[in-house]
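[1] Give me the fold of what follows.
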Amino acid sequence: MSKGKVPYGIIISGVNYGAKLAPPAKKLEPQGGKIGDSWDDGVNDNVRMITVTYDGSGVNSVKFEYAYGTNTVVGDHRELKNDEYITSIKGHYGKRFPPSGAVRSTMETLGDEYMTMLEFKTNITTYQVSGTIKPGYEFVDKPFKLEEEGHKIVGFYGKSTSRIQQIGVYVKPIDDAQANR
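    Next up is the predicted model:
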């Protein structure tokens, strides 16, 4: 074995003298509309609950709770098991239009894009939340997926107004102990 520095530790004459440090979280490109106030939960690693509110227009809010040791810190309600972690988020963002007329024309030109559907996939199951479509209205939206192979989602950020306009994630590699549970 060669001497010198290797990723996440130091090996000299075959002996590891450094602790194996976890690589830093990676921030994936956010998806969705471009307006709104920015928010960022940062990197938290242990998501324990997801609460999503929605109406006929789309997703209004997302709230995450993170576990730190024995404490739970409120961040936005889907309860996750202790060994469960989020691996991807799929969704749609776009605009909701009334059937016809001047309001539709104005919305096509000036309307905001916002989240209309979110799906959280974990290593165990999938949770989906959709806004309901009001009769006579039409959604025009774009699909997206936030995922990196071999990684788990450890934090969230985005933009919001009265709705979730945009969502992005932080990811970290899934360690061997978690992958084999």
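[2] going forward, measure contacts and count neighbours with C-alpha atoms only.
    Will do.
[3] quick one: stretch 159-171 to chain centroid distance?
    8 Å (Cα atoms, centre = their mean, to the nearest Å).
[4] List the contacts of it.
    Contact with stretch 159-171 is made by 25-39, 42-43, 58-62, 93, 112-115, 146, 148, 151-158, as judged by Cα atoms under 8 Å, 6 or more residues apart in numbering.
[5] Recalculate using a threshold of 6 Å.
    Contacts with stretch 159-171, where a contact means Cα atoms under 6 Å, 6 or more residues apart in numbering, come from 25-28, 30-33, 36-39, 59-61, 114-115, 151-158.
[6] and what of stretch 105-119?
    Contacts of stretch 105-119 (Cα under 6 Å, 6+ apart): 33, 58-59, 89-95, 127-131, 164-165.
[7] for comparison, sequence B:
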Amino acid sequence: MAQKLEAKGGKIGDAWDDGVHEGVRKIYVGQGQDCIAFIKFEYVDGSEVVVGDEHGKKTLLGTEEFEVDADDYIIYVEAFRDKETEETIVDLKFETYKGKTNKHIETSPGVKFVLQGGKIVGFHGRSSDVLHSLGAYVIFPSTPQLLGKWIKPSARSVFASAVIGKHIVIFGGEIAMDPQAHVGPGQLIGGTFALDTETLKWERLDKLGEDEETPNTRGWSASTSGTIDGKKGLVMHGGKAQTNDRFDDLFFYGIKSA
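    Now for the predicted structure:
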């Protein structure tokens, strides 16, 4: 049974609910002058594609389409509310189990909230002519395969990595080279994965959570193994952003079994 995650964001606008489905296949995000003006989801139920209603209103600024691969699924949504009123959503980041993300603002443009905790199978929220809030339905698959323990991360290069005990841990990387080679950023990807070298099985590591900052999508990071407060893990510094800017932050992923 799916768990309904409370919609976060503003309180104005009309409530909408797309219900629970087998998975999310496409997401359409429309930009407004200073916030997200429009959103629509396409879901899959078996062999049937279910096109959700349009929430908000399209503008001349265009709509971005984000497609989820058939063997992948949404596990994480990061959103930012307007800093002054917190009644509108100014940016949305969707991330799949394999680490694929939509285009989004790399720097925090407002008050952050996240939706996570399982496989996301539906959305609900509030909207008027713009998007005010967003919530989700999540399920907790009962089989290891659906949890992703048999699924490898998508092909990538220039990722952060470290050997921690019996695990090889990687984060981010580049999945497609830029047309200008290393002059441009290429197509970067997020996601932290661990390979158990004894069982040769991959597992997606948990996000850092809403109370801690989550690493932005990046490649070309400096990385090593390290120990903080007695826990061993991946230490990652800097890297190249999708905007071709550079990061100067530091993150640590601890491995409980290390």
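[8] Overlay them and tell me the TM-score.
    Once superposed, the chains reach a TM-score of 0.68 (TM-score structural alignment, normalised by the length of the first structure), with 134 aligned residues with a Cα RMSD of 2.0 Å.
[9] Quick one, which of the contacts of stretch 105-119 of the first structure are buried?
    The neighbour count (16 or more other Cα atoms under 10 Å) marks 33, 58-59, 89-95, 129-131, 164-165 as buried among these.
[10] If any of the contacts of stretch 159-171 of the first structure are buried, put those into a PyMOL selection.
    Only the buried entries of the contacts of stretch 159-171 of the first structure go into this PyMOL selection, using 16+ other Cα under 10 Å:
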select buried, resi 25+26+27+28+30+31+32+33+36+59+60+61+114+115+151+152+153+154+155+156+157+158
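[11] Which residue range of the first structure does stretch 71-82 of the second structure align onto?
    Matched against the first structure by TM-score structural alignment, stretch 71-82 of the second structure falls on residues 83-94.
[12] equivalent range in the first structure for stretch 228-242 of the second structure?
    Going by TM-score structural alignment: stretch 228-242 of the second structure matches no residues.
[13] before we move on, back to that, with the buried ones among the contacts of stretch 105-119 of the first structure in mind, which one is nearest to residue 4 of the first structure?
    residue 89 (39.3 Å; Cα to Cα).
[14] any idea how far that closest one is from residue 119 of the first structure?
    6 Å (Cα to Cα, to the nearest Å).
[15] Near the aligned residue in the first structure for residue 130 of the second structure, how many other residues are there?
    Residue correspondence, TM-score structural alignment: residue 130 of the second structure in this structure matches residue 163 in the first structure. Neighbour count for residue 163 of the first structure, taken as other Cα atoms under 10 Å: 22.
[16] residues contacting the spatially closest residue to residue 174 of the first structure that is not a sequence neighbour?
    Spatial nearest neighbour of residue 174 of the first structure, excluding adjacent residues (Cα to Cα, 6 or more residues apart in numbering): residue 151 at 5.0 Å. If you count contacts by Cα under 6 Å, 6+ apart, residue 151 of the first structure has them with 171, 172, 173, 174.
[17] quick one: the second one and residue 25 touch, right?
    Yes - taking Cα atoms under 6 Å as the contact criterion, residue 172 of the first structure and residue 25 are neighbours in contact, 4.9 Å apart.
[18] so where in the first structure does stretch 174-185 of the second structure end up aligned?
    Per TM-score structural alignment, stretch 174-185 of the second structure has no counterpart in the first structure.
[19] Can you point out the buried residues in the helix or strand where residue 249 of the second structure lies?
    Using DSSP states H and E, residue 249 of the second structure sits in strand 246-254. Of the residues in strand 246-254 of the second structure, 252, 253, 254 count as buried by neighbour count, 16+ other Cα under 10 Å.
[20] Tell me the one among the residues you listed nearest to residue 49 of the second structure.
    Once Cα to Cα is applied, the member of these that ends up nearest residue 49 of the second structure is residue 253, at 37.2 Å.
[21] wait, residue 63 of the second structure sits on residue 30?
    Yes - with contact defined as Cα under 6 Å, residue 63 of the second structure reaches residue 30; the gap is 4.1 Å.
[22] So between the two, which is more surrounded?
    Taking other Cα under 10 Å, residue 63 of the second structure and residue 30 do not tie; residue 30 has more neighbours (23 against 19).
[23] so what corresponds to residue 57 of the first structure in the second structure?
    With TM-score structural alignment as the criterion, residue 57 of the first structure pairs with residue 34.
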